[in-house]
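> Need coordinates for the below:
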Amino acid sequence: MRSLSSFKAVALFAAALAVTGCATRTEGPARLGLRLAPAALGETISVQQHLTVQRAGNTNDLDAALEVDADKVSLVGLALGMRVLSLEYDGRELTEWRHAMLPAQVRAADVLEDVQLTLWPVAEIARVLPAGWTISEEGLRRTLKLNGEVVATIQYSGLPRWQGTAVLDNQRYQYKLTIVSASE
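Below you'll find the predicted structure:
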């Protein structure tokens, strides 16, 4: 019975990540490839998050614990209370641990990209964008564009960005990720 429960937890988490665009793409343009130094956040944070992913009429929920300091970004993904993915990024190397049943196409690099796109200062993101990419911020809304076309928007409930609610609407990969965070 425990292995069936474990399988369901991993399947739920894998499905949620796959629909968020955190899976390797076999068609369409490549992901942005954002990799900012942890210190570029300019803050130390530790938050528990509840994630809701919506795509193609499906909704999936999962929990995560995120910690960022000047030296590293750490994230642990939980499905039904069981760890199914963890990642650590020190500004140079991204390492991950994954449950054995987690599909290979669920990529830690894509998860890190969504975290950094949502939380890091817009000026730091703009500084490293490849040619053709732009990011702007007006009030509590960010817009990421490629060659003038909107790729994603992020709406925040308030500041700082890692508290409250952030809604990432990725038009390129057609998913909406709602992140509800609370400080520890």
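> CA atoms for contacts and neighbours, from now on please.
Noted.
> Residue 43: neighbouring residues, count only.
11 (other Cα atoms under 10 Å).
> That one contacts residue 71, correct?
No: with contact defined as Cα atoms under 8 Å, residue 43 does not count as touching residue 71 (11.0 Å).
> which residues does residue 141 contact?
153-156 (Cα atoms under 8 Å, 6 or more residues apart in numbering).
> To compare against the first, here's the next sequence to fold:
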Amino acid sequence: MMITPFYRAALLIGALLLAGCSHNSQERDDTRPQAWLQPGTRVTLPPPGITPALSSQQLLTASVNGKTQSLLVMLNADAQKVTLAGLSSVGIRLFLATYNETGIHTEQSIVAPELPPASQVLADVMLSHWPVSAWLPQLPQGWTLKDQGDRRELRNADGRLVTEIVYLQRKGKREPISIEQHVFHYHITIQYLDD
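Presented below is the predicted three-dimensional model:
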């Protein structure tokens, strides 16, 4: 099965939804994975644990360069690890990524060089689900991440909007429903399948 470049964009979230050259935090852990926020700027991902635990099945629909593609994602996260499985629209597993205290471990079921690194996929997932307080120590100097009503905005040191996440109250929880990545030019909508 051929994986199109569009799957690559869909996976950028976890797309997706899951990204600096310099990092000034004294608490940086060089054993943790990094991801691109914009060209030339990387960030170390926050620790993998989150409470309360998350578990969801999502249909991600990504739009890139006027093309649309869907990807099924199963997300499980608890106080020790994050597990993310990506499936094609016909149910074929494309990848399985686990992030725990020892780093990211991946299994790729289909050889597809255009798939992004697992850390990039996890970055979008964690950016949309993890609290702002987990991200702030990780961000490059001058970058901001703020919740404003039903939106979360990641801005670079110049104040430019890099990523915008829209939320909806669902089952008493605030859940991301779309991610707009303004620098890498992709948009992902998230439909929850476990209602």
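> can I get the contacts of residue 141 of structure 1 in a markdown table with secondary structure, distance to residue 130 of structure 1 and neighbour count?
Below are the contacts of residue 141 of structure 1 laid out as a markdown table (DSSP: H, G, I helix; E, B strand; the rest coil; distance: Cα to Cα, whole Å; neighbours: other Cα atoms under 10 Å):
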| residue | secondary structure | distance to residue 130 of structure 1 | neighbour count |
| --- | --- | --- | --- |
| 153 | strand | 18 | 21 |
| 154 | strand | 20 | 21 |
| 155 | strand | 23 | 20 |
| 156 | strand | 25 | 21 |
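> which residues in structure 1 form helices?
Using DSSP state H, the helices of structure 1 run over 2-19, 108-119, 122-128.
> which residue numbers in structure 2 go with the second one?
What that stands for is helix 108-119 of structure 1. Mapping helix 108-119 of structure 1 onto structure 2 (TM-score structural alignment) gives residues 118-129.
> The alignment partner in structure 2 of residue 97 of structure 1 and residue 58 of structure 2, how far apart?
The alignment partner of residue 97 of structure 1 in structure 2, by TM-score structural alignment, is residue 107. The spacing between residue 107 of structure 2 and residue 58 of structure 2, counted by Cα to Cα, to the nearest Å, is 20 Å.
> So between these two, which is more surrounded?
Neighbour count, other Cα under 10 Å: between residue 107 of structure 2 and residue 58, residue 58 has more, with 21 against 13.
> which of the contacts of residue 141 of structure 1 does structure 2 keep?
Among the contacts of residue 141 of structure 1, the ones still in contact in structure 2 (both residues aligned by TM-score structural alignment, their matches' Cα atoms under 8 Å) are 153-156.
> And the residues you listed, which two are furthest apart?
153 and 156 (10.1 Å; Cα to Cα).
> got the helices of structure 1 as TSV, with mean neighbour count and distance to residue 161 of structure 1 columns?
Listed next are those as TSV, based on neighbours: other Cα atoms under 10 Å; distance: least, Cα to Cα, whole Å:
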stretch	mean neighbour count	distance to residue 161 of structure 1
helix 2-19	18	21
helix 108-119	20	6
helix 122-128	15	11
